[in-house]
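Colleague: the sequence isn't on hand, but the structure is:
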């Protein structure tokens, strides 16, 4: 199998993911809308491409990690995009959290061009990306999954094929629905500890590991809440996007998701107050009334 990977999107998580691939001796070609964001990776050994067309033609595996479904659609299905330029046999791996129906559409169009399409959104935030320990939720064909597994293993540890095209995105929606209510609980827990006169750091020592309350959010984001560190491991604006996709799909399936709806409402309030580019742990500001 070829070792040439085209990587599009070097944000908070994508930069670390691409870096791991370079370290694993894959030849990585890069394209982003802002070249300055890719300079560290270029110095690390990545090859810069000036546009999507040239990147696509120089790669046998293409990985995208961008912001919104509209970005994914433009990259793959737009004029002179990835599907138009990829040579037969190329693997297309979208690791953006996007819409399941869009993943199905891309897979269908890719198959017509003899391309292999996989939707593989991730969870773990900046910490998981930096440590190469992302959870990777995969939708696609078994043979394609088996072929790409060594690539996924460079970036993550918990890697599961969930089913056909779109299944990875549906799994990520389930993940985001869980996190939505969890973040409310984490924020309420911290506020309760403070109002009770406790040291919230000590409280975390008791409840964040080993007990029934343990979670990634409690272990990794609660300390940031307490410290007032709002730097994004995952942007509020992207979480809002994810929750809207999940809510739309849940409504189509006739599922009631009151926790998801409430979380979306609170995060949208934060965005209106100018916090859309902060990390999801900034939810604590709503509970503190510090807006």
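Modeller: Sure thing, it's come through. Since the model is a prediction, treat every value here as computed from it, not as a measurement.

Colleague: contacts, neighbours, all on C-alpha from now
Modeller: Fine.

Colleague: show me the helices in the stretch 151-291 of the chain, by range?
Modeller: 167-195, 200-207, 216, 222-227, 236-252, 258-272, 284-288 (DSSP state H, counting those that start in this stretch).

Colleague: TSV for those helices, including distance to residue 40 and mean neighbour count?
Modeller: Supplementary listing: the helices of the stretch 151-291 of the chain in TSV, determined by distance: least, Cα to Cα, whole Å; neighbours: other Cα atoms under 10 Å:
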stretch	distance to residue 40	mean neighbour count
helix 167-195	29	20
helix 200-207	35	15
helix 216	29	14
helix 222-227	26	18
helix 236-252	24	19
helix 258-272	30	17
helix 284-288	33	16
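
Colleague: ok, which of the ones you listed comes nearest residue 10?
Modeller: helix 236-252 (14.9 Å; Cα to Cα).

Colleague: on that earlier part again, residue 63 is nearest to which of the helices of the stretch 151-291 of the chain?
Modeller: Among the helices of the stretch 151-291 of the chain, helix 167-195 sits nearest to residue 63 (Cα to Cα), with 14.7 Å.

Colleague: so residue 5: helix, strand or coil?
Modeller: strand (DSSP: H, G, I helix; E, B strand; the rest coil).

Colleague: list the contacts of it.
Modeller: 26-29, 59-63 (Cα atoms under 8 Å, 6 or more residues apart in numbering).

Colleague: export the helices of the stretch 151-291 of the chain to TSV and tack on distance to residue 54?
Modeller: Shown next, in TSV, are those (distance: least, Cα to Cα, whole Å):
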stretch	distance to residue 54
helix 167-195	28
helix 200-207	49
helix 216	39
helix 222-227	41
helix 236-252	28
helix 258-272	36
helix 284-288	44
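
Colleague: quick check: which of those is nearest to residue 158?
Modeller: Of these, nearest to residue 158 by Cα to Cα is helix 167-195, at 12.9 Å.

Colleague: now do that closest one against helix 236-252, angle only.
Modeller: Angle, helix 167-195 to helix 236-252, by axes from the mean of the first three to the mean of the last three Cα atoms, to 10 degrees: 120 degrees.

Colleague: quick one, strands of the protein?
Modeller: For the chain, applying DSSP state E gives strands covering 4-8, 27-31, 47-48, 61-64, 91-94, 116-119, 122-123, 134-139, 156-163.

Colleague: what's in contact with the longest one?
Modeller: When you say that, I think you mean strand 156-163. Contacts for strand 156-163 (Cα under 8 Å, 6+ apart): 128-129, 132-142, 145, 152-153, 168, 171.

Colleague: do that again at 10 Å, thanks
Modeller: 17, 20, 118-120, 122-124, 128-129, 131-142, 145-146, 149, 152-153, 167-171 (Cα atoms under 10 Å, 6 or more residues apart in numbering).

Colleague: and it, what's buried?
Modeller: 156, 159, 161-163 (16 or more other Cα atoms under 10 Å).

Colleague: pasting the second one now:
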């Protein structure tokens, strides 16, 4: 209860009212999965004043967030119990299925009225199943995979592709705006994941092209860094050339996005393409080349480590 306004100055009463209103309106977010991208995304939500609870299988990965004041939960069930929003950013569809639909998973543990946001790149069919189960239990679920890698996550410049009810999208929009700057509602449940498959198909061939271009520049005796200055702003320009090609040349193959996760994404894209009878020769080649990279033990490197296949030829 606020004190009697008669005993406070107008300025003091106004400040106290704003402070109390802010506390009342603070919304709780459970963030599950604080890896390469997730920790930055969760941090942006804290910057916007959301009360954050985190859960990840390796607590050390959440250390920065915990140091900033986030709460730690020992289980998924504990993390989501009183959350207004639940965000997941994990590795594989099997992880998503377990976390949402398991015995102590989100659907059975979150409160009615909660909004569930899966930002993992996963199967469209699974996104639809989660949305249906959420509605049966009085919740709302959207699939919202992202693109932009570690750089986009750090700088809150992610592209976010959303599938689900329009009303749920609108309700979750302030959270999306804290993490990204290209936010599009693509349609009903599963649409976000289908859009992400289009994104990954485009990246797969683009990564091959970037590697070939740099290898050609080096083979012909050019300075590849100077070549990049020319081609990144011309018709060949791409996110991969601008952000990942310099890392290739530096020999820095730390993950902004893991090879193993990209292979997972491409396999989902291939399965979905086959269901629609779509021929994808570029995707097929990328799967083959990234498979070779995985066999070299590079599954935990960044996707731009594909360049190592060309470096072997020198």
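Modeller: Received the coordinates, thanks. Keep in mind that this is a model prediction, so the values were computed, not measured.

Colleague: ok so, going back, out of the helices of the stretch 151-291 of structure 1, nearest to residue 8 of structure 1?
Modeller: Nearest of the helices of the stretch 151-291 of structure 1 (Cα to Cα): helix 236-252, 17.1 Å.

Colleague: tell me the spacing between the aligned partner of residue 183 of structure 2 in structure 1 and residue 179 of structure 1.
Modeller: Matched by TM-score structural alignment, residue 183 of structure 2 corresponds to residue 159 in structure 1. From residue 159 of structure 1 across to residue 179 of structure 1, the span is 19 Å (Cα to Cα, to the nearest Å).

Colleague: and the gap between the counterpart of residue 149 of structure 1 in structure 2 and residue 298 of structure 2?
Modeller: Residue 149 of structure 1 maps onto residue 173 in structure 2, with residues paired by TM-score structural alignment. Counting by Cα to Cα, the gap from residue 173 of structure 2 to residue 298 of structure 2 is 37 Å.

Colleague: and the two? Which one has more around it.
Modeller: residue 298 (20 against 14; other Cα atoms under 10 Å).

Colleague: give the contact list for that one.
Modeller: Residue 298 of structure 2 makes contacts with 253, 258-260, 290-292, 305-306, 308, as judged by Cα under 10 Å, 6+ apart.

Colleague: mind putting the residues you listed into TSV with distance to residue 23 of structure 2?
Modeller: TSV is the format used below for those (distance: Cα to Cα, whole Å):
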residue	distance to residue 23 of structure 2
253	44
258	39
259	42
260	42
290	49
291	51
292	53
305	47
306	49
308	52
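
Colleague: residue 140 of structure 2 against residue 133, yeah?
Modeller: Yes - between residue 140 of structure 2 and residue 133 there is a contact under Cα atoms under 10 Å: 9.1 Å.

Colleague: those two: who's more crowded?
Modeller: Each of residue 140 of structure 2 and residue 133 has its neighbours counted (other Cα under 10 Å); residue 140 has more, 24 against 17.

Colleague: can you tell me what that one aligns to in structure 1?
Modeller: So, by TM-score structural alignment, residue 140 of structure 2 is matched to residue 116.

Colleague: likewise residue 74 of structure 2?
Modeller: Residue 74 of structure 2 maps onto residue 50 in structure 1, by TM-score structural alignment.

Colleague: can you give me the distance of the nearest residue to that match once chain neighbours are set aside to residue 49 of structure 1?
Modeller: Leaving aside its sequence neighbours, residue 50 of structure 1 sits nearest to residue 31 (Cα to Cα, 6 or more residues apart in numbering; 6.5 Å). To residue 49 of structure 1, residue 31 of structure 1 is 5 Å away according to Cα to Cα.

Colleague: hang on, residue 229 of structure 2 packs against residue 236?
Modeller: No - if you go by Cα under 10 Å, residue 229 of structure 2 and residue 236 don't touch, sitting 11.4 Å apart.

Colleague: of the strands of structure 1, which is nearest residue 242 of structure 1?
Modeller: strand 122-123 (12.0 Å).

Colleague: can you give the contact residues for that closest one?
Modeller: Contacts of strand 122-123 of structure 1 (Cα under 10 Å, 6+ apart): 13, 65, 95-97, 128-129, 133-138, 155-156, 158-159, 168-169, 171-172, 175-176, 234.

Colleague: what does residue 201 of structure 1 correspond to in structure 2?
Modeller: Checking TM-score structural alignment: residue 201 of structure 1 goes with residue 225.

Colleague: and its match, how close does it get to residue 194 of structure 2?
Modeller: Residue 225 of structure 2 is 35 Å from residue 194 of structure 2, by Cα to Cα.

Colleague: what does residue 128 of structure 2 give?
Modeller: 11 Å.

Colleague: could you do residue 219 of structure 2 as well?
Modeller: On the measure of Cα to Cα, residue 219 of structure 2 and residue 194 of structure 2 end up 38 Å apart.

Colleague: now check structure 1 for the residue matching residue 152 of structure 2.
Modeller: Checking TM-score structural alignment: residue 152 of structure 2 goes with residue 128.

Colleague: of residue 31 and residue 49 of structure 1, who's got more company?
Modeller: When neighbours are counted by other Cα under 10 Å, residue 31 of structure 1 and residue 49 differ, and residue 31 comes out ahead with 25 against 19.

Colleague: isn't the more buried one up against residue 38?
Modeller: Yes - judged on Cα under 10 Å, residue 31 of structure 1 makes contact with residue 38 at a distance of 8.0 Å.

Colleague: residue 216 of structure 2 -> structure 1?
Modeller: Per TM-score structural alignment, residue 216 of structure 2 is aligned with residue 192.

Colleague: now do residue 251 of structure 2
Modeller: By TM-score structural alignment, residue 251 of structure 2 lines up with residue 228.

Colleague: what's around that match, how many residues?
Modeller: Residue 228 of structure 1 - counted by other Cα under 10 Å - has 13 other residues nearby.

Colleague: circling back to that earlier point, need the residues touching each of residue 31 and residue 49 of structure 1.
Modeller: What both residue 31 of structure 1 and residue 49 touch, as defined by Cα under 10 Å, 6+ apart, is the set 6-8, 55-56.

Colleague: pull the contacting residues for the match of residue 152 of structure 2.
Modeller: 13, 16-17, 122, 134-135, 155-157, 233.

Colleague: for it, give its distance to residue 149 of structure 1.
Modeller: Using Cα to Cα, residue 128 of structure 1 is found at 18 Å from residue 149 of structure 1.

Colleague: how about residue 204 of structure 1?
Modeller: 36 Å.

Colleague: equivalent analysis for residue 110 of structure 1, please.
Modeller: Taken as Cα to Cα, the span from residue 110 of structure 1 to residue 149 of structure 1 is 20 Å.
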